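A.B. asks: Would you be able to build a 3D model of this:
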Amino acid sequence: MSKTVAVIGAVSLALLVVVLVVQLVLVVPSLGALGPGAEQTGVMVMGEGKASAQPDVAMVNIGVETRSATAKGAADANKGQMADVMEALQGIGIAEEDIQTADYTIYPEMQSSEDEPPRVIGYVASNSLLVKIRQIDQVGDVLDAVTEAGANNIYGIQFTIDDPSSLREQARAEAMADAQSKAQALADLAGVGLGKPRLISESFVEVPIPYPAVERAPMGGGVEVPVSPGQLEVSVSVQVTFDVR
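C.D. replies: Just a heads-up that it's a prediction; the model follows:
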């Protein structure tokens, strides 16, 4: 009885192996048909395009930092000083919706020495605003006004374009023309005809003009703040796969 079972088991296993082999033979050709054959023919190229224009908006990060023996004292001093800065901004024509609180912190100021452990000697309140200036030629006047009003940190100035869509379209058209030209050259060298684009992917980069932090001291005494917006460049890259014929 056990021999019969063993024989039947061996036959079943052999049949199973045959079935699996047949299935593998049937599946592999179907996978090969989807592999790197006719489906993968074509020309893939990268195209690049750039467009630039003068920025029409400046983003300025303005800060007020105050110190006191207590956290409340630092906060109260900061509140009054920042109110003066806000008043100066609105007085020069900056709309309320173009002024946004960027950061507000209160932290202890520590002092340490070799003989003693660190100890708290006071508190610092720091408040910063992100201000959008819609008239580029007003940047220097704004910086002068806020520093006179009590702002003691300018964390950075960034020039940009409020609506860069038209620049992006110009760069995109140039990138596609570049891709078309490269693909045509490759097709000519290969002795094939160039067909229509089958697949297109795009990436773009907008490069603003950053400026380093500026402290209040160099801007005191009514000295005019020099600013130069320069140019803003938009770069578009496309990867295009063309059919060939």
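A.B. asks: C-alpha only now, for contacts and for neighbours.
C.D. replies: Fine.
A.B. asks: Which residue ranges of the chain form strands?
C.D. replies: Taking DSSP state E as the criterion, the chain carries its strands at 43-53, 57-68, 99-111, 119-133, 153-160, 194-207, 209-211, 214-215, 232-244.
A.B. asks: Might you report the residue contacts of V225?
C.D. replies: By Cα atoms under 8 Å, 6 or more residues apart in numbering, V225 lies in contact with 140-141, 143-144, 219.
A.B. asks: one more to put side by side:
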Amino acid sequence: MKMNNGIKCVFLGTLLAICSLAVQAQAVNFPHINTTGYGEVLAEPDMAEFSVQVVMVQESAEQAKQKADQVVDDFLQQLQALGVPREDIKSGNIQLLPQMHYPKNAKPEQKGYRAVRKVKVTTDNLDMLPKLMDTALKSGVNRIDRVQLGVKDPSKYQAIARSEAIKDAQLKAKSVAEGFAKTLGDVWQVNYQAAQARPMLSRTMAMDSSERANSYQDTTIVIKDRVEVIYKLK
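C.D. replies: So this is what the prediction gives:
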């Protein structure tokens, strides 16, 4: 059954009125205080991820693919020889693209093919990072992306940060209530959204092994949390 415009307008108006009444019914109509608590904890990284890229340009697509695959295979073998488990190594599919040349005042022309493969490595041995990246470069890898430092069990640190946020909200609410000669009552509402599941810290790769090794020392990750609470006032 079709509805004419008049009936649609009446229906929409009724729906908006019902929604408005529902919002008003949930409004806080008693003395209260709204506070936001913040908490954070410092964690030492115990794992890292880094990605590398192999880019090869050859006259034919087949040649470019073979060169890229050869570098990746060599890199994977060396990683496993260094004790990196195969499940901690993820190699992506190859991408084959025409290699274009754009001369000035002339039409673009194709100059062979470009093959690209990516490899992601995860390790829980931070002392091995410089050696792993040097191994990548010696294998023929063209690019090492940023290293991401993290923690294997972020939920443990997140729980501590959450607890600190709750304490912070309680202390703020109690202090403000006492400042106005009021007594803090029961919690009326809590608004909480979980933070990111896996905190990571990106670091740019240093130029040589000694600098890279030093750049991972005394590094900490700040894990934060927050909670919003509405307390009743007596």
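A.B. asks: Distance to V17 of structure 1 for the strands of structure 1 - can I get that in a markdown table?
C.D. replies: Listed next are these as a markdown table, based on distance: least, Cα to Cα, whole Å:
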| stretch | distance to V17 of structure 1 |
| --- | --- |
| strand 43-53 | 43 |
| strand 57-68 | 72 |
| strand 99-111 | 69 |
| strand 119-133 | 72 |
| strand 153-160 | 68 |
| strand 194-207 | 43 |
| strand 209-211 | 68 |
| strand 214-215 | 78 |
| strand 232-244 | 43 |
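A.B. asks: Trace the top helix by length along structure 2 over to structure 1 and give me the residue numbers.
C.D. replies: Looking across structure 2 with DSSP state H, the single longest helix is helix 154-179. Helix 154-179 of structure 2 corresponds to residues 164-189 in structure 1, going by TM-score structural alignment.
A.B. asks: I'd like to know which of the strands of structure 1 lies nearest to E87 of structure 1.
C.D. replies: The closest of the strands of structure 1 to E87 of structure 1 is strand 99-111. By Cα to Cα, the value is 11.4 Å.
A.B. asks: mean shift between the closest one and structure 2?
C.D. replies: Once fitted to structure 2, strand 99-111 of structure 1 is off its aligned match by 2.0 Å on average (mean Cα distance after the TM-score superposition for structure 1).
A.B. asks: still on that earlier bit, farthest pair in the contacts of V225 of structure 1?
C.D. replies: D141 and M219 (11.3 Å).
A.B. asks: Which helix in structure 1 has the most residues?
C.D. replies: Across structure 1, the longest stretch assigned as helix under DSSP H is helix 2-33.
A.B. asks: so how far is it from its chain's centroid?
C.D. replies: Computed by Cα atoms, centre = their mean, to the nearest Å, the chain-centroid distance of helix 2-33 of structure 1 equals 56 Å.
A.B. asks: Not including adjacent chain positions, what is the nearest residue to the equivalent of I200 of structure 1 over in structure 2?
C.D. replies: By TM-score structural alignment, I200 of structure 1 lines up with V190 in structure 2. Closest residue to V190 of structure 2 apart from its sequence neighbours, by Cα to Cα, 6 or more residues apart in numbering: V229 at 4.6 Å.
A.B. asks: Tell me which residue of structure 1 matches up with the one you found.
C.D. replies: Under the alignment defined by TM-score structural alignment, V229 of structure 2 is paired with V240 of structure 1.
A.B. asks: T66 of structure 1 versus that match, what's the distance?
C.D. replies: Separation of V240 of structure 1 from T66 of structure 1 (Cα to Cα, to the nearest Å): 56 Å.
A.B. asks: Also D141 of structure 1?
C.D. replies: Distance, D141 of structure 1 to T66 of structure 1, using Cα to Cα: 24 Å.
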